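J.: This is the structure alone, sequence omitted:
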């Protein structure tokens, strides 16, 4: 079984990458690799590497985000359930500022999204339960919630087409 990744550039947002690993399918199910330093690791800037992983388990109709910072690279995927992944360009100097792109992740879709610094990250849970995986790379210490930017999930400047008008939000996201 060869470990291969198909990496494509977003057609909407500069520097955003979509990574699809190859999978070995057989009667028991399937198996695939989500990360190697020689393939996915080379997509990061020189001298930067993934430092830690996080998982988020969320119920149906939960919307998390739009959050981000200006130093973290995030490799995200949905390892169980299904979500609508949304990425928003929040880099004011970018020619794709305030543009967004969405991806259906989870289920039989093994795609991963590599999100560079300055892009907002959000997802909406479509299944009864979903497990979301973040792999994080950054210089220095982790930029936790108090150091991150937060954008209102339904900001009219962005006009994201969410599958609901009444999502379950965190206190942080409701305060906006």
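T.: Received the coordinates, thanks. Treat the numbers as computed from the prediction; the structure is a model and nothing was measured. Residues are numbered from 1 along each chain as shown.
J.: C-alpha from now on. contacts and neighbour counts both.
T.: Will do.
J.: Return the distance of residue 154 relative to residue 43.
T.: Going from residue 154 to residue 43 by CA to CA, to the nearest Å gives 31 Å.
J.: no no, residue 36
T.: In terms of CA to CA, residue 36 sits 11 Å off from residue 43.
J.: What about residue 91, how many residues nearby?
T.: 15 (other CA atoms under 10 Å).
J.: how about the nearest residue to it, chain neighbours excluded?
T.: Counting by CA to CA, 6 or more residues apart in numbering, residue 118 is the residue found nearest to residue 91 once chain neighbours are left out, at 5.2 Å.
J.: Please tell me how far that neighbour sits from residue 48.
T.: Applying CA to CA to residue 118 and residue 48 gives a distance of 16 Å.
J.: Which residue of the two possesses the greater neighbour count?
T.: residue 118 (22 against 14).
J.: show me where the chain has helices.
T.: 171-174 (DSSP state H).
J.: Point me to the residue sitting closest to the centre of this protein.
T.: The centre of the chain sits closest to residue 76, judged by CA atoms, centre = their mean, with a distance of 4.0 Å.
J.: dropping in the other structure now:
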């Protein structure tokens, strides 16, 4: 098979390892194939691709859309990030729990973050090119942000030299999970 789908501590969040075909000229891998992802349990249609570039120390997240919830298939095309998904479905047995994975150009791993989860990443390398496929369209009027350093979540962000992350105004204004609008 071209992909290995590995459940994380939060079973709906999947670490995906593509099969890499390489030789002295370089490598080839499939990064998406609808039928193979369906076998791995990812059946939602993808409707939008996004690409961002960020410098070291940038933290983007923890984002979600309260309506038009997006599932995201995330991948790093250059550099390395610490990628986090948080279950924010109030009636889920894993509500408020999170999982983190290091995604990089070197390991070529992907992470499936299903609808109902907040998502964010922190850039470890000098820069990172980050791409993600989404299951619904971006709708800024529904976008929400959970505070990256919510003490109740206690995410151990691997901050470079212990410095505070570079945040957008939106992310600085994120709410702690206990005050945030979440899914039923």
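T.: Now that the structure is in, tell me what you want to look at. Not measured: the values here are computed from a predicted model.
J.: which position in structure 2 aligns with the residue nearest to residue 91 of structure 1?
T.: In structure 2, the residue paired with residue 118 of structure 1 is residue 116, using TM-score structural alignment.
J.: Give me the neighbour count for residue 154 of structure 1.
T.: 13.
J.: In contact with the closest residue to it other than its chain neighbours: list those residues for me.
T.: Excluding its sequence neighbours, the residue lying closest to residue 154 of structure 1 (CA to CA, 6+ apart) is residue 160, at 6.6 Å. Residues near residue 160 of structure 1 by CA atoms under 8 Å, 6 or more residues apart in numbering: 100, 153, 154.
J.: For these, give me CSV that also has distance to residue 82 of structure 1.
T.: Below are the contacts of residue 160 of structure 1 laid out as CSV (distance: CA to CA, whole Å):
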residue, distance to residue 82 of structure 1
100, 19
153, 19
154, 21
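J.: nearest to residue 123 of structure 1, of the residues you listed?
T.: Residue 123 of structure 1 has its nearest neighbour among these in residue 153, at 9.8 Å by CA to CA.
J.: ok, that closest one to residue 111 of structure 1 distance?
T.: To residue 111 of structure 1, residue 153 of structure 1 is 23 Å away according to CA to CA.
J.: Same question for residue 3 of structure 1.
T.: Distance, residue 3 of structure 1 to residue 111 of structure 1, using CA to CA: 14 Å.
J.: Likewise for residue 143 of structure 1?
T.: Look at residue 143 of structure 1 and residue 111 of structure 1: by CA to CA, they are 25 Å apart.
J.: Show the contacting residues for the aligned partner of residue 157 of structure 2 in structure 1.
T.: By TM-score structural alignment, residue 157 of structure 2 lines up with residue 162 in structure 1. Residues near residue 162 of structure 1 by CA under 8 Å, 6+ apart: residue 124.
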